[in-house]
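K.L.:
here is a sequence with its predicted model. Questions after.
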Amino acid sequence: MKIESDFLVIGSGIAGLTFALQAAEHGTVAIVTKREVTESATNYAQGGIATVFSKEDTFDAHVQDTLVAGAGICHEDVVRMVVEEGPQIINNLIEWGVQFTQSGSSYDLTREGGHSQRRILHADDVTGREIERALVAAVQENPNIRLFEHHIAIDLITEAKVLRKRLKPNRCLGAHVLDINNNTVMTFTAKVTLLATGGAGKVYLYTCNPDVATGDGVAMAYRAGATIANMEFMQFHPTTLYHAHAKSFLISEAVRGEGAILRRRDGTAFMDKYHQLKDLAPRDIVARAIDNEMKTHGDDCVYLDITHKDPDYVRNRFPNIYQTCLEFGLDMTKEPLPVVPAAHYLCGGVAVDTNGQTDISHLYAIGEVAFTGLHGANRLASNSLLEAAVYAGRAFKHAVSQIEANSFTFPEIPEWDAGTATDSDEMVVVSQNWDEIRRFMWNYVGIVRSDKRLERALHRINLIQEEIEDYYWNFTITSDLIELRNIATVAELIVKCAQQRKESRGLHCTIDYPQRDDIHWKKDSFVRKNI
């Protein structure tokens, strides 16, 4: 079965939906998403979206905070562009129906780690859910948009692959997509394809990401020949709830922004030893501090304490976090919350220009799947939703100009060929490899690394990928197999980028090169597949 449209959007978070809403004014849009439309990292974002919205704040201050958090390798031109375009993007979200929390006649602005000013717009402590609600409602009302839920992209279709030629530049023609419910493969073609597939937290054993975050867009783009950058910079959120049944529930950075203090089991506050901003230090520093405290004192977790604040204020400011913790038997107004770091945000990804365009023609990537240069070696809190929305607008404008300037002819695109593949009775192979990848990535390529650990990880990845490829080509494709193949690819890319960087910077900390090296490594790392 073939689906044709002007724009193909893979992913349904803030990046994909804001692009789709704008693109729908100029053509037909197909949105492919592998679970329900609301199941995205956006939906789970608690803290908010950062932008200069008060008279006390300035663009220069937001730029400087971003550069400091990024540990010297942010692209300053990109940082300034995103920051300065932020306020208009917020107004667009408001026009689409997003209702941010207000204080009187103005918006309530909060502060998070690394920010010198209160500049975080939020909707209580469920900002992402509110943004997703408004955007999904707008998408469902738009007659030019077709939504394909429970569909997972398998691979991009490129002109080079169809014609079996080496082409520079190559051109993206769409994607092969598995209908999960019917277990049939569909062919989606489009003049423009947008990757908005989010991050890759599920590559790690412990993550606060939703189950959909398996690095699909990065893996597909890499296999198609796109350049991938800075994959060594995986951000670990410092504070996820440590509880057997919580599945790494995120405790928002805004809790520390409103005065919460990190303590050891004995009640000792410790962040003053690590940074002058104490509990409001950038995330990479806080995560490493917690990791060090746990290892030094042999504890399973540390504790986040906001019991010194007025209980009514805490309940009203963080209603979702308060209620969720209460369901696990924890009252954050009366007792500190046990917390640990967990994989949270991928600062690298598919390399793009300032319009979100990859080095494959007519293929764009925005949001967490993309490497734009904004985040450098460590993302500043609440800059992610901002980046996604800004780049959605820029990618849309550039994509429309490309369509208007070019006449499109498509080569004959063959349907998916399953060959002699049969149904598998050995799904244990998938679950075993999935578990093994996530465990060795956590142990060898986690918050602190070494050359030896990276070497061991790459050795294991190579062996597992041989098994996966054999399985992939011999058995009928499933969503689990697609995701396993993708996390194996992303794990390989993270390790290879980490092996390149012979220093410690931001989120990449290695015991073999403990110092930052601005002479040799004040730059990005790149990897590209030879095809």
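P.N.:
Arrived safely, thanks for sending. Numbering: from 1, shown residues only.

K.L.:
CA only for contacts and neighbour counts going forward, please
P.N.:
Will do.

K.L.:
can you give me the helices for the stretch 251-400 of the chain?
P.N.:
Applying DSSP state H, counting those that start in this stretch to the stretch 251-400 of the chain gives helices spanning 253-257, 283-297, 311-317, 319-327, 384-405.

K.L.:
next up, a structure to set beside the first:
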Amino acid sequence: MTTLGDGVGAPEAKTSLSPTWEATADLVVVGTGVAGLTAALCGRELGLSVLVVTKAAITDSNTRWAQGGVAVVDLATGDSVADHVADTLAAGGGLCEEDVVGSIVAGGPAAVARLRARGTVFDRAADGSLARTREGGHSAFRVIHAGGDATGAEVERALAAGVSRQRVPVLERHIAVDTLRTPTGCVGGLVLLDPDGTPGVVRARAVLLATGGFGQLYQATSNPEIATGDGLALALRAGAAAADLEFVQFHPTVLYTKGARGRCPLVTEAVRGEGAVLVDAAGQRVMAGVHPLGDLAPRDVVSAAITRWTAAAGVDHVYLDATGIDGFARRFPTVHAACARVGVDPAREPIPVTPAAHFACGGVATSPEGRTGVPGLYAAGEVARTGLHGANRLASNSLLEGLVVGERAAEAVAMDLAAGELAPLTRATPGDAAVSAPIADRGLVQRLMSRHAAIGRDAEGLSGAATRIAAARRERVLDSHRAVEDAALTLLADALLVAAAERTESRGCHVRTDFAERDDVQWQRSLRVRLDASGAPAVLAPALASGAA
């Protein structure tokens, strides 16, 4: 077996369905977004042998597409951690954990300093300080950015370069199928499929999931094609709990083109932060009188307002008028290029926009350090629910969370390893790698979720969608990348529908048309979901305590 370094073996091509290759590491990181690569670099610096696994290329992740920036406080501007915390709590609709919010926000400046030390170059203002903009839900100009509207791409570039310099081995185009479990229930590694679908095993003292979200659960999304929720499904099957799955944030402004499906170009919130306004075809202001922050209201408020407006007018989209922004092409080159491809000039005409699935607010229930309720299993980034976001994400808190929790998760692994709390590498046979799972047609799942579990939901629609997906499921062997993804989407559709049906109120980005009011007496609490003995998602205890569940 060829050595990759730090005890990691390279896969050898075989043809059997049983695992035919093996690798080992102290820590295997699944995913290459900001949380995953930050954790990998931090783990390496702490002396751990680290292996990174990604089902695409190292630079393919949700992070790459993040346009807005990183929300981080600079006291010299008059901003404060307390104000950032207050903005996050207001956006989160009463479900954020205040101590978690305070901890992550306070950790932002140091995490950004370390990111800059790794080579990330942020845009600067005329006086040489970091340029800052304001986005929806923020009370201050605290969002730093790179390349105008290409912050995620710059962060991804710098972190990937760091992984290369540190000689951290990376298995590209490998997908995680299932966890390896010890007799005591600890996670001790993963079963993977290589690019050809050949199964193999990675044995590890700890597994860190940083696989992003599940935007592909919907027909139109800002997420790349790889955002199919594999890590969350993997965690559920390993016995971990998930929380806040019913809260799926729809970004108010993706570029509208008739009949568009899949990943739609994002029109960053920073465009509104610099003066653009939402209007209809007649020039009427969409957000007038809706919220004190107007066009800079939190995302759930703006998305719901656009949805109501289009429904009342019988149209598919509204417009974002950015004609008053000087130098639009220079400030927002990514948005300008996307508009140009569909024949729109933002300097001369409003941009057609509509909401689309953007970020999951919930995920694997973890502590602020990424620990789950399953020993040996950790999670960070969009796949995790730390308590930061609550019922709705505040703009540009996502990259912040990935940086801070990615570092803390690697530190948690090192601490747990030193304390003897992680299982030793086991030589137990993992069994047949051709794990099977129920799979429904992806197109059917996406249509049903978009129709019945998007911005507006009701009991009849949620129940009907669940029934139709159940009837369409067929047990399939997970012997291909596509099968693993489709199984994950099927499981997450079931889990989201269960949680959304349980929460009989409207809060944040969970909007029930049959329960239109927020109910703090009964529902100011998070819902946990775990798989029952039959493998079906079920809502558990009535409250989620702080930390892992």
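P.N.:
Sure thing, it's come through. Just so it is clear, the structure is predicted and the values come from calculations on it, not from any experiment.

K.L.:
TM-score for this pair?
P.N.:
With the length set by TM-score structural alignment, normalised by the length of structure 1, the two chains reach a TM-score of 0.93; 505 aligned residues with a C-alpha RMSD of 1.7 Å.

K.L.:
identify whichever of the helices of the stretch 251-400 of structure 1 lies nearest to Ala269 of structure 1.
P.N.:
Shortest distance between Ala269 of structure 1 and the helices of the stretch 251-400 of structure 1, using C-alpha to C-alpha, is found for helix 283-297: 10.8 Å.

K.L.:
what span of structure 2 is that closest one aligned with?
P.N.:
Using TM-score structural alignment, helix 283-297 of structure 1 lines up with residues 299-313 of structure 2.

K.L.:
mean distance between that stretch and structure 1 after superposition?
P.N.:
After superposition onto structure 1, stretch 299-313 of structure 2 sits on average 0.4 Å from its aligned residues (mean C-alpha distance after the TM-score superposition for structure 1).

K.L.:
contacts for that stretch next, please.
P.N.:
For stretch 299-313 of structure 2, contacts defined as C-alpha atoms under 8 Å, 6 or more residues apart in numbering pick out 136-137, 249-252, 286-287, 290-291, 295, 316-318, 354-355, 392-395, 455, 508-509.

K.L.:
what's the ChimeraX line that selects buried ones from those?
P.N.:
Applying 16 or more other C-alpha atoms under 10 Å to the contacts of stretch 299-313 of structure 2, the buried members can be selected in ChimeraX as follows:
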select :136,137,249,250,251,252,286,287,295,316,317,318,354,355,392,393,394,395,455,508,509
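
K.L.:
looking at the contacts of stretch 299-313 of structure 2, which are in strands?
P.N.:
Under the assignment DSSP state E, the contacts of stretch 299-313 of structure 2 contribute Gln249, Phe250, His251, Pro252, Val318, Thr354, Pro355 to strands.

K.L.:
which of these sit farthest apart?
P.N.:
Farthest pair in those (C-alpha to C-alpha) is Gln249 and Val318. Separation: 18.6 Å.

K.L.:
so which elements touch the strand or helix carrying Ile157 of structure 1?
P.N.:
Ile157 of structure 1 is part of strand 151-158, with elements assigned from DSSP states H and E. Packing partners of strand 151-158 of structure 1 (3 or more C-alpha pairs under 8 Å, 6 or more residues apart in numbering; DSSP states H and E): strand 29-32, strand 172-179, helix 216-224.

K.L.:
the longest one maps to which residues in structure 2?
P.N.:
In this case it means helix 216-224 of structure 1. Residue span in structure 2 matched to helix 216-224 of structure 1, by TM-score structural alignment: 230-238.
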